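Participant: next input, structure requested:
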Amino acid sequence: MNLSEDDDDPALSPALPAGSKYYITRNGFNRLKAELDQLLRVERPEVVSVVSWAASNGDRSENGDYIYGKRRLREIDRRIRFLIKRLEIATVVDPEAQENVDQVFFGATVTVCDQDGEESIYQIVGVDEADAGRGLISWISPLARALLKARVGDTVRFASPGGLRELDILDIAYR
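Facilitator: A predicted model of the protein is given here:
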């Protein structure tokens, strides 16, 4: 099964390259699983309770609790379907199990230096784990694509929004 633009929650479903697997780190998988559990065991039952109470109050056409509750319930159900799909097709990659630690692969934490001498650290993660502000970059991003298979001492080039950039690979770690 491959994910596409017709997923239940397209805003939260970054497009994957055609035919690719849905890679995710163990931490990312556990976060998605915890979110699903929270939605199923806590949030959804609470909203169902509010909707039931609001429905018992009579006229539903002008009942804000009922209208909002039903809308929130649809959002929760859509997110639940999305998470179930993602967890079913996930290929969990444990960075610490990587045997070829001399090259950059999925899960690697890479220290780089740019043209100005500024060092940055990035970890290559799954599309639903990416958070550039925390140095977590999706494996399908231009930067990650440039880093993949590189070795310490290599210089990689990639197109960024600010133009062509070069980075020197200083360190590769799997943790």
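Participant: for the rest of this, base every contact and every neighbour count on C-alpha atoms.
Facilitator: Noted.
Participant: mind giving me the packing neighbours of the helix or strand that T91 is a member of?
Facilitator: Taking DSSP states H and E as the definition, T91 sits inside strand 90-93. Judged by 3 or more CA pairs under 8 Å, 6 or more residues apart in numbering; DSSP states H and E, strand 90-93 is in contact with strand 22-25, helix 26-38.
Participant: to compare against the first, here's another:
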Amino acid sequence: MIKVPMTAGGFASLKEELRWRQQEERQRIIEAISEARSHGDLSENAEYHSAKEAQSLNEGRINELEDLVARAEVIDISKLSGSKIKFGATVQLVDEDTEETKTYQIVGDQEADVKSGRISISSPIARALIGKEVGDSVEVNAPGGPRGYEIVKLSFV
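Facilitator: Just a heads-up that it's a prediction; the model follows:
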């Protein structure tokens, strides 16, 4: 079984989504199917087909979440330290071309959100950063072409 690394916050979010889908969303969909059935002929009932599709999507996501929760390897970032970048690190970078400063935390695939400054451990930028230290320069093969960054700060928060 391949473990899935994630932070405690990411694990809590997955468990909350799983709880919501199992206890609230599942019940809402069952009620929608029941309501649509009461409208008669199911073969031409768009509400019924829509509710059944929603049920299928919800059950699929429940299965996916159960698998992720079972395989989760929760890493307590507060116990991490060191001078090298690894999972859970918060890294401040300076773009060598534009002098723009960016801050990212390296997290698991399921909790990545670039807009919030959380990048996936499997992203090109995270892979380039792993094992580097403050003061190092990295080149990232981004979709828009290669980008150079200098690492200016590293913390485990």
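Participant: work out the TM-score between the chains.
Facilitator: Scored against TM-score structural alignment, normalised by the length of structure 2, the superposed chains reach a TM-score of 0.93; 156 aligned residues with a CA RMSD of 1.3 Å.
Participant: take the helices and strands packed on strand 90-93 of structure 1 and lay them out in TSV including distance to Y174 of structure 1 and mean neighbour count.
Facilitator: Below are these laid out as TSV (distance: least, CA to CA, whole Å; neighbours: other CA atoms under 10 Å):
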stretch	distance to Y174 of structure 1	mean neighbour count
strand 22-25	11	22
helix 26-38	13	15
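Participant: nearest to V152 of structure 1, out of these?
Facilitator: strand 22-25 (22.6 Å; CA to CA).
Participant: so which helix or strand takes in V140 of structure 2?
Facilitator: Taking DSSP H and E as the definition, V140 of structure 2 sits inside strand 137-142.
Participant: what about the helices in structure 2?
Facilitator: Assigned by DSSP state H, the helices in structure 2 fall at 8-20, 26-37, 46-71, 124-129.
Participant: in structure 1, what stretch matches stretch 105-113 of structure 2?
Facilitator: Aligned using TM-score structural alignment, stretch 105-113 of structure 2 spans residues 123-131 in structure 1.
Participant: what lies in contact with that stretch?
Facilitator: For stretch 123-131 of structure 1, the surrounding residues in contact (CA atoms under 8 Å, 6 or more residues apart in numbering) are 12-14, 22-25, 28, 105-110, 135-140, 144.
Participant: centroid-nearest residue for structure 1?
Facilitator: Note on structure 1: the residue nearest the mean C-alpha position is D128, at 0.9 Å, using CA atoms, centre = their mean.
Participant: G163 of structure 1 corresponds to which position in structure 2?
Facilitator: Taking TM-score structural alignment, G163 of structure 1 has G145 as its aligned residue in structure 2.
Participant: can you report how many residues neighbour the counterpart of V42 of structure 1 in structure 2?
Facilitator: Correspondence of V42 of structure 1 to structure 2, assessed by TM-score structural alignment: E24. Residues lying near E24 of structure 2 (other CA atoms under 10 Å) number 11.
Participant: so in structure 2, which strand runs the longest?
Facilitator: In terms of residue count, the longest strand belonging to structure 2 (DSSP state E) is strand 145-155.
Participant: what about it, how far off from structure 1?
Facilitator: When structure 1 is overlaid, strand 145-155 of structure 2 sits 1.2 Å from its aligned residues on average, using mean CA distance after the TM-score superposition for structure 1.
Participant: now for that strand, which elements pack on it?
Facilitator: strand 90-95, strand 137-142.
Participant: contact partners for R72 of structure 1?
Facilitator: The contact partners of R72 of structure 1, taken as CA under 8 Å, 6+ apart, are V47.
Participant: which residue in structure 2 aligns with it?
Facilitator: Using TM-score structural alignment as the criterion, the counterpart of R72 of structure 1 in structure 2 is A54.
Participant: sorry, back to before: could you measure from the match of V42 of structure 1 over to E16 of structure 2?
Facilitator: Distance from E24 of structure 2 to E16 of structure 2, counting by CA to CA, to the nearest Å: 11 Å.
Participant: now do A126 of structure 2 against Y104 of structure 2, distance only.
Facilitator: 9 Å.
Participant: quick check: neighbours shared by the two?
Facilitator: Taking CA under 8 Å, 6+ apart as the contact rule, A126 of structure 2 and Y104 both touch I119.
Participant: and A112 of structure 2, how many residues sit next to it?
Facilitator: Residues near A112 of structure 2, counting by other CA under 10 Å, number 20.
Participant: cool, and A126 of structure 2?
Facilitator: 22.
Participant: check contacts around whatever residue of structure 1 lines up with it.
Facilitator: A126 of structure 2 maps onto A144 in structure 1, with residues paired by TM-score structural alignment. Contacts for A144 of structure 1 (CA under 8 Å, 6+ apart) come out as 124, 137-138.
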